[in-house]
Each structure stands twice: as C-alpha cells, then as structure tokens.
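1. Sequence and predicted model, in that order:
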Amino acid sequence: MPEIRPIKDLRNTTEISELCHQLEEPIFITKNGYGDMVLMSMETYEKSLAKLELYEKLAQAEKQMHQEDSFLEAEQVFEKLNKKYGK
C-alpha cells in the first residue's frame, strides 16, 4: 500500500529520510489534500532507473526480433557457427 503523507511531515526530515530507506518505495506527499510530490531514497531511484533501462532494452530487442531481416531461426544460427568454427 502506498505511503501518503501531508507536506507538513517534511518538517521532520530525519523521520522522512528513514522512512524512505525503510520502505524502499516512493512516498507520496500531499498539499491541501492533493498530490504534490514524490520522495524516494537514492537507492530506490537508481533501482527504478535500472528497471526502466532494462524494459527499454527488452522493448528494443522485441522490436528487432519482429523485423524479418534480422531474425534467424536457431538452426540457421547453429549452421553458421558450425561453418565458422568447423564442427
């Protein structure tokens, strides 16, 4: 369940920092009852970026896989390897 805190809780920076590290997920900050900001630890942010990069690479690989020019059957790959390395 997401952690939602009012903006006045930011006065206690130590508590918010500890909570960010403990939860390892974003904390949503509200202002006058509406969403205003999202806070997270650096570690959580870096993990999120790593996941995003992975998903982008997977999407790119899937796109390449669907291009007929660059798609090879496994048997073709093994034939080329056998020719190249003499097995």
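-> That came in fine, so what should we check first?
2. Could you use CA atoms for every contact and neighbour count after this?
-> Will do.
3. Please tell me how far Glu43 sits from Phe78.
-> Glu43 sits 42 Å away from Phe78, going by CA to CA, to the nearest Å.
4. Where does Phe28 sit, in terms of helix or strand?
-> strand 27-31 (DSSP states H and E).
5. ok, second structure coming up, stack it against the first:
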Amino acid sequence: MQIKPSANIRQNYNEIAELCRATGEPIFLTKNGEGDLVVMDIDTFTRREKMLKLREELLAVEEDRLAGRTGYTPDELERYLDGIIAGA
C-alpha cells in the first residue's frame, strides 16, 4: 500500500500514474495528514468492479440456497431453452 500527500499528485502526476500501473495497487492520498482520496489505474478499477459484481451474484445464489429456493440443473436449463427456441 502506497501513501502519498495529495500535493504529490499535482506535482508528480506521471509518476503517480506509472506507480499505479506498475503495481496494480491503489495509492492513498492524504490531505493534512488525513486520508483523502484513493487513486488507481483504470485496469485495476475495472478488475475490482468485476470482482465485486461476481461476489454480489455469488452471495445472492448462496442466500437463495440457504432459503431453500432451488435453481435449475444444466439439463433442466437446456430443455427449457430448447423449448423456447422451438416455440419461436
């Protein structure tokens, strides 16, 4: 984890951007010694967003399972989709 003063981004934008890309880690910026912002490259941000979405979906499936709600087996899903396609 990198921590930098917020003035550093104004003075050394290219250095901060390269550090983000090279490490794939967010950089924490401080203002007056307190946490202020987090900066990361777009690839890292996109990857984290996809991971969060997948975790949300997995939690929803697990909640359904624990509540006794059932889903479909792959074979059931295939038959269902085949029926829809045949009816179209």
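-> Structure's in. What do you need? All values reported here derive from a predicted model rather than from experimental measurement.
6. residue ranges of the helices in structure 2, please?
-> Counting by DSSP state H, structure 2 has helices at residues 7-11, 13-23, 42-66, 74-87.
7. Relative to Met65 of structure 1, how far out is Leu49 of structure 1?
-> With CA to CA as the criterion, Leu49 of structure 1 and Met65 of structure 1 are 24 Å apart.
8. what's the answer for Phe71 of structure 1, then?
-> To Met65 of structure 1, Phe71 of structure 1 is 6 Å away according to CA to CA.
9. Now do Asp36 of structure 2 against Glu15 of structure 2, distance only.
-> Distance from Asp36 of structure 2 to Glu15 of structure 2, by CA to CA: 19 Å.
10. hang on, the earlier thing: how far apart are the strand holding Phe28 of structure 1 and its match in structure 2?
-> Compared with structure 2 after the fit, strand 27-31 of structure 1 shows a mean deviation of 0.3 Å (mean CA distance after the TM-score superposition for structure 1).
11. could you check the distance from the most centrally placed residue in structure 2 over to Ile16 of structure 2?
-> Centroid-nearest residue in structure 2, with CA atoms, centre = their mean: Glu49, separated by 2.0 Å. Distance, Glu49 of structure 2 to Ile16 of structure 2, using CA to CA: 21 Å.
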